[in-house]
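In: Kindly return the folded structure for what I paste below:
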Amino acid sequence: MPCRKICGMGSVVNMIRFHYSFFKSVPVILAIGAVILFAIVLGALFFSQRAGDESTDAVAANRLNLRILRLLSSIQDAETGQRGFLLTGDERYLGPFTRSVSTLPSEMAAVSPLLAQLDLPQASIDQLKDLMAKKLSELQRTVDLQRAGDTAGALAVVKSNEGIRQMDEIRDIIGQLQQSGIQNSAVHINALRSTTTWLSTIIAISAALLVVLAGGAMKLIYDHTRQIEQAQNELSHINENLEATVAARTESLQRANSELQTYAYIVSHDLRAPLVNIMGFTEELDRASGVFRSYLSRMDANPADPDAKLAIEAVETDIPEALGFIRSSMRRMDNLINQILVMARAGNRELRRERIKLGDLVEEMLATLRHRLDDNDIAVDMADNLPDVQSDRLALQQIVGNLLDNAIKYMDREKAGRIGIRGWRHGMSVTLEISDNGRGIADGDRERIFELFRRSGRQDRPGDGVGLAHVRALTRRLGGDVRVQSTFGEGTTFQVTVAADLEKMKKEEAGA
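Out: Take a look at the predicted model:
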């Protein structure tokens, strides 16, 4: 029998050593994952910038096409006004002519440098300028002859067909310019579609990788915790006379637990940074998609055109679906990280003792929840002269905040809400009682609610099942415990007991 017990202890020690060595290699795995995520983030940033540039260039190409069309429209308006004046002699018909004569030269001067950027021959641009000037001159000459009363001379100029030849040449050149502009716009649209496809792919891969890393981290923690529990169960059957050996093995387990908490915090911290980056890149992609969508709307794209159809599907269906998947994955990932952080911080933070007036602390927490209390018409009845305590302020704020939040969250909407708060000191402990007349807790759930990730009753309120487990962990660190009394459908009372003096409690534990 002694041999079997000693051999059992040896297997436990070997198992602990194995897992300790395994977890020392975890930072290497995390480093590799961080490098991969960093590379993906850089790729997403590159393609996001490129998508913005291509979108801007496509919009600029479209605007240039519109300005080219306005040139043709202006010269046609001038010709229409001239003809109306020649036919009627009424000066009112010269309105379009006068506007075109005053705006066409400046518009042509502004458009010329932009046309040169399309790699068009300078000779064609200069020819268009010359034809515009000659056409305006021919129109002006006929108007001047008509004003001088020489209608026959004006008509003779028109019948010379010189104006028709000039307009035909102007239309031909503008048609060439439009064709070049359309081709330029198509190039940018194709580049934008390709870029957005790459960006969507990179973000989807990033989200999937983050979920895999988080799931792997949670599985490692879960497996390691199960191994520790198994080791503790085996230790309980080892020879009770081997006190020194048991103490040594217990110390080893405590170190493993501490390292597990540190590891959980590191994992959560390292995963949150790339998650924030991906959130930012997702919003940038959404913005770029909106710009492209607005551009397609202004272009009045023809759905029959294959390129236009693909572009419309990209901004109306493909990209929104990808963004929805990424955002939902990121929300799940963020919840996992928050839960890991809560578990890691609960037993890792150093407690700081200070004198605290419980009444003031409760008032502060009620003030932060005042808008929720008012919105739900909940009355608060707090007793006077709540006792003072020498304890950790942040831990008490988290305890009180969680209990008040639960009281508000699970209040019965069918009746007027009421929360009662009172406290007292007994011996070396202080008790704070928070009661409500809300839904209440079923008998079978009163202990389950303190288990991690467990909730009771209808799941119609937001929550992740961490709050009350966190409350119990904190109260035990403060030298006490939390108890619950409840009647289903009538209300619930939580009693939180902590050491009146945290420092004195620590000294007594150290002396023991």
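
In: Going by C-alpha atoms from here, please, whenever you check contacts or count neighbours.
Out: Will do.

In: quick one, helices of the stretch 401-512 of the chain?
Out: 467-477, 502-511 (DSSP state H, counting those that start in this stretch).

In: Now show me the structure for the sequence below, then we'll compare the two:
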Amino acid sequence: MKQRPRFDVISLNFIRQSQPIYRRLLMLLGAAFALMLVTNTGILYMVRQTSAYTEIELKGHQTQIEGWRLISLLTDAETGQRGFMLTARPDYLHVYDNALEQLPGVLERLDGLVADDADLSARLDRIKGLYEHRRSLMIDTVEMTRSGRIGEAVGAIRSGQGKALMDGMRKEVSAMSASIDRRTDAATYAARWAQRMSLILSVVSGVLMVLLGVIGAGLVRRQIHDLLKAQDQLDRINSGLEEEVRVRTADLVRANEEIQRFAYIVSHDLRAPLVNVMGYTSEMEQIAGNVRTLLARLDDEHPGLVDEETRVGVLEDAPEAIGFIRASTSKMDGLIKAILQLSRDGRRDLNPQPLDMEQMLQGLVDAVAHPLSENNGRVVIGALPTITHD
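Out: Model (predicted):
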């Protein structure tokens, strides 16, 4: 007969087969997490680099705008200055005054834009120096014109100093703008490279995530297949399990019936000699009573005829021995009745009852009183609690 696999063997085999798959799934999850961490870190770095390059471009464009705004305002101031000198009309000074009023703010913004750039700061310092000279020259010529010294003002302009100062500032602003253009081009290229790398990282990580997902789906599918296979095997076992349970139950019922019959027969066989022992014990009690009566008559009629040992044996030892025999037979009778009752009922429900431990132990001591007395033994029973038993 082919032995069917047991449930615990199937479960153990399934667990052993599942452990490598679980480990692979955990490894895939760990790899996916690590990939996401690396990808996100790389993309975040690229985004920050792009932001930094964009900030460089923006600051460079603002610096260029402010630099050329400086030249434009100085040109406006020159226009107002020359118009006032040629016409002596005060309305030309509005353009002049407006330009001079805005120039300090432009220089202050330029300071903030190039503060962390040594090369541009040096150029801005030279521009400031040229600007201060050009501004002083314009103010002097305007004041000369206001005071009627037109010839001196015209002479100062014809000297070409103002043009030289403006040309120097235009040259420095152009050099500053060219330097910014080179940096902006480099930053633009770097920003585009960072964007491309971010895109490449995103694509590669996406492909790897899809690949890991496909591998994970394959492992899960395999796990489900193994699970279904184990379930099918269990179903095949269960299909024959009910019949096996019925067969074993029938065997147990037959064995139980045989035990009950055996217990019934043994109980009856034991009860027959027990009844004899109990009957003879009653006769011995009657005989002992007759002997005690006879002993009492002998003591009355012939004092001193019966010795002390015989008297103790008849009056004390014999009744005590008969009492022990009766107690033991009563106990055995109770056990036999319990066996008979169990053989008839087959089984019974638990019936909790209180049990006096002192009384129970005293009965056990009484059952072995004879060997105890022969060996000078003594059993002392202390205070014991009452327990619940069946």
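
In: rewinding a little: looking at the helices of the stretch 401-512 of structure 1, which one is packed in the most?
Out: Among the helices of the stretch 401-512 of structure 1, ranked by average contacts under mean count of other CA atoms under 10 Å, first place goes to helix 467-477 (a mean of 20).

In: Output the residue interval of structure 2 matched by it.
Out: Alignment note (TM-score structural alignment): helix 467-477 of structure 1 is unmatched in structure 2.

In: As CSV, the helices of the stretch 401-512 of structure 1 with distance to Arg171 of structure 1 would be great.
Out: Output for these, formatted as CSV (distance: least, CA to CA, whole Å):
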stretch, distance to Arg171 of structure 1
helix 467-477, 75
helix 502-511, 91
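
In: The stretch 101-250 of structure 1: helices as residue ranges?
Out: Under DSSP H, counting those that start in this stretch, the stretch 101-250 of structure 1 gives helices at 122-147, 151-159, 162-235, 243-299.

In: Please render the ones you listed as a markdown table that adds mean neighbour count and distance to Lys507 of structure 1 to the earlier fields.
Out: Shown next, in a markdown table, are those (neighbours: other CA atoms under 10 Å; distance: least, CA to CA, whole Å):
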| stretch | mean neighbour count | distance to Lys507 of structure 1 |
| --- | --- | --- |
| helix 122-147 | 17 | 91 |
| helix 151-159 | 15 | 112 |
| helix 162-235 | 17 | 27 |
| helix 243-299 | 17 | 20 |
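
In: can you list those helices in a markdown table and add distance to Ala322 of structure 1?
Out: Shown next, in a markdown table, are those (distance: least, CA to CA, whole Å):
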| stretch | distance to Ala322 of structure 1 |
| --- | --- |
| helix 122-147 | 45 |
| helix 151-159 | 62 |
| helix 162-235 | 7 |
| helix 243-299 | 10 |
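
In: Which among these is found nearest to Phe85 of structure 1?
Out: helix 122-147 (7.5 Å; CA to CA).

In: so which of the helices of the stretch 101-250 of structure 1 comes closest to Gly43 of structure 1?
Out: helix 162-235 (7.3 Å).

In: What is the mean deviation of that closest one from its aligned residues in structure 2?
Out: On superposition with structure 2, the average gap between helix 162-235 of structure 1 and its aligned counterparts reaches 2.3 Å (mean CA distance after the TM-score superposition for structure 1).

In: Summarise which helices and strands that helix is packed against.
Out: Under the contact criterion of 3 or more CA pairs under 8 Å, 6 or more residues apart in numbering; DSSP states H and E, helix 162-235 of structure 1 touches helix 2-24, helix 26-88, helix 122-147, helix 243-299, helix 306-313, helix 319-346.

In: how close does the most centrally placed residue in structure 2 sit to Ser174 of structure 2?
Out: For structure 2, the residue nearest the mean C-alpha position is Leu26 (14.6 Å; CA atoms, centre = their mean). Per CA to CA, to the nearest Å, Leu26 of structure 2 is found 62 Å from Ser174 of structure 2.

In: cool, Ala52 of structure 2 as well?
Out: 24 Å.

In: give me every residue that touches the alignment partner in structure 1 of Gln17 of structure 2.
Out: In structure 1, Gln17 of structure 2 lines up with His19, judged by TM-score structural alignment. Neighbouring residues of His19 of structure 1 by CA atoms under 8 Å, 6 or more residues apart in numbering: His224.

In: can you do 7 Å?
Out: His19 of structure 1 makes no contacts at all, as judged by CA atoms under 7 Å, 6 or more residues apart in numbering.

In: Nearest to Arg70 of structure 1, out of the helices of the stretch 101-250 of structure 1?
Out: Short answer: helix 162-235, nearest of the helices of the stretch 101-250 of structure 1 by CA to CA, at 10.4 Å.

In: Count the residues that sit near the closest residue to Ala231 of structure 1 other than its chain neighbours.
Out: Once flanking residues are discounted, Ala231 of structure 1 sits nearest to Val12: 5.5 Å by CA to CA, 6 or more residues apart in numbering. Val12 of structure 1: 21 surrounding residues under other CA atoms under 10 Å.

In: what's the answer for Pro121 of structure 1, then?
Out: 10.

In: same question, Gln260 of structure 2
Out: 20.

In: just the one 10 residues further on next, same as before
Out: With neighbours defined by other CA under 10 Å, the count for Leu270 of structure 2 comes to 14.

In: Next SSE downstream of the host helix or strand of it?
Out: Using DSSP states H and E, Leu270 of structure 2 falls within helix 161-301. Moving toward the C-terminus from helix 161-301 of structure 2, the next helix or strand (DSSP H and E) is helix 308-312.
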